[in-house]
Each structure stands twice: as structure tokens, then as C-alpha cells.
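Engineer: Quick one, fold the following:
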Amino acid sequence: MADAAYGLWPLVVLNTLLFIVFAASFFHPKSKRDWRAMGAYSAFLVALFTEMYGTPLTIYLLGGWLGNQFPLLKDTHAGGHLWNDLTGWQGDPHLSPFHLASYVAIGVGFWLIAAAWKVLHEAAQHDHLATTGPYSWVRHPQYDGFLLIMIGFLLQWPTIPTLIMFPVLVYVYARLARSEEREVADRFGEQWTVYAAGTPAFWPRRPHRTPPATKHGTPSTPGSARGPDSRATRR
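Structural biologist: Got it, this is the predicted structure:
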């Protein structure tokens, strides 16, 4: 290697476990569906950090093909920031627009997972749906959070495996969401129908309604309160 940036397998394990545990502490997986969602996210992290600190397969594959056109594309840690290399960014790769945008996406992703869990926990105590907080903007905020984290890492350190995996994982989360929604529709009937009609699944839209208060003191509408990627609606 041109520097000691790769072959650092303890860092692969440490970073993978750190981000998995961090996400699990907010997501609190319990059901089989929760663990499938976490498994998809974890597989993405394993592929990512293996190339980031272990073996830079993408750099090896692209270096010989594009090395003459993109001299920055080399097997150093700085050379792994492909967007910077391909656009000719000459400054510190950690301060590039791509890297800064990645920090924002990853931070918002973790915030979204945590904020959604808070709403889910409160709704579970009252056994109702949740349209407050992130659930007033989108029906699957926790899945959106996981996807934002992955997008953040793709902005920071894209690799061939993770670029291939990402659309597959979007499909996996979409299927999990549809499965959850069928269960929620069976349980809440018309309430769910009204809520789903006014709230998009993944792409957020500003809510146009102000829900009245329920007897629990939690805002509610006929289709209210709990989003489909919640544990309370599954059990």
C-alpha cells in the first residue's frame, strides 16, 4: 500500500460495531421485521468499512482503468473519497462539499431514527397510531433514517459493492414497509386509511392538518398516531 491506510481489520470491526450498536440503541429492534431492517443496514456497513479500512477493492478495480485520467485515484486513504477524486477536488477530502454533506445526512438520519422512536414509545404506552413528530411528515421515518445514513456514507466513501447494494436495500425497506402497512391496516381499519391517505410513505410532505387532542392528551386524527414501522402496531 502507498500508506498504512488499509489492512486495518480491527478498525473495520470497531467501526462496524460502533455504527450498528449506535443505530440499534435508537431503533430498539425486537420483531423479526426489525432485525431484517437492522440486518440490511449492517450488511451495508460491513461492505463499507471493509473497503474503507480493509481492502480497497473499488480503488484496485478503478485505478487501472481510470488511473491515467484521474491521478488522485490511488490506494491511499485519501484516494478512497471517489467523488473528490473524480471531480478533481484538491483540498482536504474531509472538508470537501461531499464529505460535509455526508455529515449532515448521517446526523439527520440518526436524529430521525431517535425522534421516531420517542413517538413510537409514547404511542405504544397508549396503544394507538402516531401522527405526531416525524410521523406527521412521513409514514416510515425510521426507514428514512437508515436510508439517509447510507446516502451519507455513499457521499463520503462510495464503493462498487455499496453502490450496488443501496438500490437493493431501498427495495428491501419498501417491501418491509408494505408488509407492515398491511398489518396496520388490518388492525386499525378506517383510521389507518385516513392517515395513510394524507401522509406519504417515504418522501416527506409538510402536514396540512392540525389533529385534535385525544383523551390521552396526544394529538390524534381518525387515522392517527402510530406509524407502520412501530413495534406497538406489530404486537
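Engineer: can we go C-alpha only for contacts and neighbour counts from here?
Structural biologist: Noted.
Engineer: Wait, a helix at Leu129?
Structural biologist: No: assessed with DSSP: H, G, I helix; E, B strand; the rest coil, Leu129 is coil; it does not lie in a helix.
Engineer: That one: neighbouring residues, count only.
Structural biologist: Per other CA atoms under 10 Å, the neighbour tally for Leu129 reads 29.
Engineer: Help me confirm that it comes into contact with Val119.
Structural biologist: No: contact criterion CA atoms under 8 Å: Leu129 and Val119 do not qualify, at 9.7 Å.
Engineer: Would you do the same for the sequence below? I want to compare the two.
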Amino acid sequence: METFQSHYHQWGAVLFFTVIYGLALLFVPFYRKMDRKPATAYMAFVLAFAIEMHGIPMSMYLVSWIIGRNLPEGVLWGHTLFHQIGYTGMYINIILSTIALFVIGNGWYNIYHKYWSLQKGKGKVVKTGVYRYIRHPQYTGFMLLTLGMIIQWATLPMLIMWPFIARMYYRLAKKEERDMLTEFGEEYMMYKRKTKMFLPFIV
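Structural biologist: Okay, here's the model as predicted:
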């Protein structure tokens, strides 16, 4: 643990990462109260990442106390698989975060000008930018952001929370698609047949 002691008790860094990752939520509208649940879960995940990376390694302390021995670096705390792959996990996180922010930003730009600005006219099915390939780029972005965090700095709370967050966003995406079918009917159905939900050409 001594190698990474400099990571801890840096509460300014905790605040910085919380704000930076939290900014992604500004590019998603919340029309209904239910939409806030996945956002709240996402922020809880970000806090777990930031606190355990730069604040206090609570997962390592808890698991070590339960099993009666210290955990090696990369097992439920710290740079995941650091001794096997070095800083590769950190680089993967940077790559996934860059892709995620592009996808979220591009999705926001296209949907803002084509659907959200209903006061300028009737909204329409957005088929430009990343929406040519996937129907829920913001949610894809959040999953990539959180997955990158896990690859770089896996902790017990993050491993437990990630499947629940993924399920929340999947359910929200399905709900939104039902709303779009009600609003646009056959046009959205045809769009749905030509695109994937989250990953181009895959799913």
C-alpha cells in the first residue's frame, strides 16, 4: 500500500473528480422525477470512485478486516491489475472517458437542436450524429465512464453498484423508447429497426 499512499487524503482531488465526472449530467434533461434515480446512482458511483482513489481506501480496510489479512494492490482497491499490466488500466480509463464525453456531447448537440427545443417547432426523431448508429448515446457515455473507472480503480462498492446502474439506464432507455413510439409512431419504429440501443452494430 505504501506505493500509492500519495493518492490518499487529497480531498481537493476528490472534489475535482466529482465535479468533472458530474458535469456529464448537465447534458441530459430530466423531464420526470423517475429520471433522477439513475443520475443519483451515477453520482454515488462517482463519489465512491473519487473517495476511494483520493480520500480513504474504505473497501480495502473493510475487506482486510473481514478476512483478517491485507489485500494486495489491485484486488478490490487501487490500480486494478497494476502488477500485471502497469498503468494500462489508467490509460484505458482515459480512452473510455474521451470516447464517452464525445458520445455524450455529440448526442446532446444533435438532440438539443432537433428535439428538446420544442418551443421552436414540433420535435422530430433525431437521426444525425451518433444517433445515426445508437439511440441512447448519453447512457452509453455514462456506462463507458463508469466502466473506465472500474478498470482503473476497482473497489467493492463500484463492483456492486455497476450492474444496478446499468439496469437502471436500460430500463430508462426502454421507457423513453415507449414514449417515442407513442409520440412518433411508425417513424420511430423504422428508426429503431435501423439502429442499436447502446453500441453501434452490436446491441
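Engineer: Please work out the TM-score for the two chains.
Structural biologist: For this chain pair, the superposition-based TM-score is 0.82 by TM-score structural alignment, normalised by the length of the second structure; 192 aligned residues with a CA RMSD of 2.7 Å.
Engineer: list the contacts for the equivalent of His79 of the second structure over in the first structure?
Structural biologist: His79 of the second structure maps onto His81 in the first structure when the alignment is built from TM-score structural alignment. By CA atoms under 8 Å, 6 or more residues apart in numbering, the residues touching His81 of the first structure are Pro93, Gln156, Trp157, Pro158.
Engineer: switch to 6 Å and redo it
Structural biologist: Shown in contact with His81 of the first structure (CA atoms under 6 Å, 6 or more residues apart in numbering): Trp157.
Engineer: Quick check: the gap between it and Val194 of the first structure.
Structural biologist: Per CA to CA, to the nearest Å, His81 of the first structure is found 45 Å from Val194 of the first structure.
Engineer: Point me to the residue sitting closest to the centre of the second structure.
Structural biologist: Central residue of the second structure (CA atoms, centre = their mean): Phe142, 2.2 Å from the mean position.
Engineer: For it, which non-adjacent residue is closest in space?
Structural biologist: Using CA to CA, 6 or more residues apart in numbering and skipping the chain neighbours, the partner closest in space to Phe142 of the second structure is Ala100 (6.9 Å).
Engineer: Secondary structure element for that neighbour, which one?
Structural biologist: Per DSSP states H and E, Ala100 of the second structure falls inside helix 88-111.
Engineer: Same question for Ala185 of the first structure.
Structural biologist: Assigned by DSSP H and E, Ala185 of the first structure falls within helix 160-188.
Engineer: The second structure: matching residues for that helix?
Structural biologist: Against the second structure, helix 160-188 of the first structure falls on residues 156-184 (TM-score structural alignment).
Engineer: Please pull up the equivalent of Thr88 of the second structure in the first structure.
Structural biologist: The equivalent of Thr88 of the second structure in the first structure is Pro97 (alignment by TM-score structural alignment).
Engineer: re the thing from before, report all helices and strands that the next helix or strand after the helix holding Ala100 of the second structure contacts.
Structural biologist: Next along the chain after helix 88-111 of the second structure, taking DSSP H and E as the criterion, comes helix 137-153. If contacts are counted by 3 or more CA pairs under 6 Å, 6 or more residues apart in numbering; DSSP states H and E, helix 137-153 of the second structure sits against helix 88-111.
Engineer: And the residue nearest to Phe142 of the second structure? What does it align with in the first structure?
Structural biologist: Aligning on TM-score structural alignment places Ala100 of the second structure opposite Gly109 in the first structure.
Engineer: List the residues that contact its match.
Structural biologist: Gly145, Leu148, Ile149.
Engineer: do the same with Ala173 of the second structure
Structural biologist: By CA under 6 Å, 6+ apart, the contact set of Ala173 of the second structure is empty.
Engineer: thinking again about what came up before, give me the distance between the residue nearest to Phe142 of the second structure and Met180 of the second structure.
Structural biologist: Using CA to CA, Ala100 of the second structure is found at 24 Å from Met180 of the second structure.
Engineer: got it, and Leu147 of the second structure?
Structural biologist: From Leu147 of the second structure to Met180 of the second structure the distance is 28 Å (CA to CA).
Engineer: what does Ile165 of the second structure give?
Structural biologist: Taking CA to CA, one finds Ile165 of the second structure at 22 Å from Met180 of the second structure.
Engineer: So between these two, which is more surrounded?
Structural biologist: Ile165 (21 against 16).
Engineer: Now which residue in the first structure aligns to the residue nearest to the centre of the second structure?
Structural biologist: So Phe142 of the second structure corresponds to Phe146, using TM-score structural alignment.
Engineer: neighbouring contacts of stretch 18-33 of the first structure?
Structural biologist: Residues contacting stretch 18-33 of the first structure (CA under 6 Å, 6+ apart): Trp35, Ala114.
Engineer: Distance from that stretch to the middle of the chain?
Structural biologist: In terms of CA atoms, centre = their mean, to the nearest Å, the centre of stretch 18-33 of the first structure is set 12 Å apart from its chain centre.
Engineer: any idea whether the residue in the first structure sticking out farthest from the centre is helix, strand or coil?
Structural biologist: Using CA atoms, centre = their mean, the residue of the first structure lying farthest from its centre is Asn68. It sits 35.1 Å away. Following three-state DSSP, the label given to Asn68 of the first structure is coil.
Engineer: ok, now how distant is it from Ala185 of the first structure?
Structural biologist: Distance from Asn68 of the first structure to Ala185 of the first structure, by CA to CA: 56 Å.
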